[in-house]
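Participant: okay, here's the prediction I keep looking at, along with the sequence it came from:
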Amino acid sequence: MREGISTRETWPFECLHCLRVWEEEYVVLRTRDEHGDDVVVWTRDDAAVQPPWSGMTCPGCGCGIVTTFPIGYLAHHPEITLGRPTPRTPPGETPARGCPAPVTTGLAEPW
């Protein structure tokens, strides 16, 4: 690979299971290979990782149902705080742990 341009990008995430909001910082190297094709390498803590939209899991509950916000979104929305939200569990009930089980219908898949 040839030399390229490295940038730092901070991506905000939200777990759709426990509603935790957090940010991850990436170093992104954009370059071209010897054939002239674009190559993008994402790193975090000096290790190559998948891009932010692929395979992220919640650091709080471990669930993989995670969404991203546009870069810079949280800076324009101070009402959103990072970390674990206040639990909204009714008195006397225990909050769910882990990722919810997939819903099954018992019917055969059409494909």
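Facilitator: Alright, I've got the coordinates.

Participant: contacts and neighbour counts: CA atoms only from here.
Facilitator: Noted.

Participant: what are the ranges of the strands in this protein?
Facilitator: 5-15, 21-32, 38-44, 47-49, 66-68 (DSSP state E).

Participant: among these, which comes closest to Ala75?
Facilitator: Ala75 sits nearest to strand 5-15 of all these, at 9.9 Å, using CA to CA.

Participant: got a list of contacts for that closest one?
Facilitator: Strand 5-15 is contacted by residues 20-31, 52, 57-58, 63-74 when judged by CA atoms under 8 Å, 6 or more residues apart in numbering.

Participant: okay, one more to line up with it:
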Amino acid sequence: MQEGFSTYETWPFECLRCLLVWEEEYLVRRLSDGHGNDMVVWTREGTPVQPPWSGMSCPSCGCGSVTTFPTGYLGHHAEIVRRAEPAVPVPFTRVPAESASAASGLPAEA
């Protein structure tokens, strides 16, 4: 039998590239099986997601350099964007060396 409780947590973020500031709300379920094994499940709109400190990308520019603040730290800022849709990781795509050098006008490295 699992015992546990759920809480809503709002996490503020800032992109270190474009300086966008936004908040995301998570439902956090903390579970225990009664034998000393604990588990934490982070969800957004019913979908399990990574914790806020893991793999967050900017919804504006897609940059992965994002920082978080303590809960409630940015509550008095009017410029915060409250996201309605769940965070979706931006897939990493590798550009072939010949395409990158052609686009930059530099010769390809050997």
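Facilitator: Arrived safely, thanks for sending. Small disclaimer: the values here were computed from a predicted structure and weren't measured.

Participant: what's the TM-score here?
Facilitator: Remark: TM-score between the superposed chains equals 0.68 [TM-score structural alignment, normalised by the length of structure 2]; 81 aligned residues with a CA RMSD of 1.5 Å.

Participant: quick one on the thing from earlier: tabulate the strands of structure 1 (TSV), appending distance to Leu82 of structure 1 and mean neighbour count.
Facilitator: Shown next, in TSV, are these (distance: least, CA to CA, whole Å; neighbours: other CA atoms under 10 Å):
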stretch	distance to Leu82 of structure 1	mean neighbour count
strand 5-15	9	17
strand 21-32	5	17
strand 38-44	19	15
strand 47-49	22	12
strand 66-68	13	19
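
Participant: adding distance to Gly83 of structure 1, write the ones you listed out as CSV.
Facilitator: As requested, these are exported to CSV (distance: least, CA to CA, whole Å):
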stretch, distance to Gly83 of structure 1
strand 5-15, 10
strand 21-32, 5
strand 38-44, 19
strand 47-49, 22
strand 66-68, 14
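
Participant: so which of those strands comes closest to Thr81 of structure 1?
Facilitator: strand 21-32 (7.0 Å).

Participant: mean offset of that closest one relative to structure 2 (after superposition)
Facilitator: Following the fit onto structure 2, the mean deviation recorded for strand 21-32 of structure 1 is 0.4 Å by mean CA distance after the TM-score superposition for structure 1.

Participant: so which other helices or strands are in contact with that strand?
Facilitator: strand 5-15, strand 38-44 (3 or more CA pairs under 8 Å, 6 or more residues apart in numbering; DSSP states H and E).

Participant: what sits up against that strand?
Facilitator: 1-15, 38-44, 80-85.

Participant: now the angle from it to strand 38-44?
Facilitator: When axes from the mean of the first three to the mean of the last three CA atoms, to 10 degrees is applied, the directions of strand 21-32 of structure 1 and strand 38-44 differ by 140 degrees.

Participant: now do strand 21-32 of structure 1 against strand 5-15, angle only.
Facilitator: Counting by the same axes, to 10 degrees, strand 21-32 of structure 1 points 150 degrees away from the direction of strand 5-15.

Participant: separation between the residue most central in space within structure 2 and His76 of structure 2?
Facilitator: Residue closest to the average C-alpha location in structure 2 (CA atoms, centre = their mean): Met56, at 2.4 Å. As judged by CA to CA, to the nearest Å, Met56 of structure 2 and His76 of structure 2 stand 23 Å apart.

Participant: now do His35 of structure 2
Facilitator: From His35 of structure 2 across to His76 of structure 2, the span is 42 Å (CA to CA).
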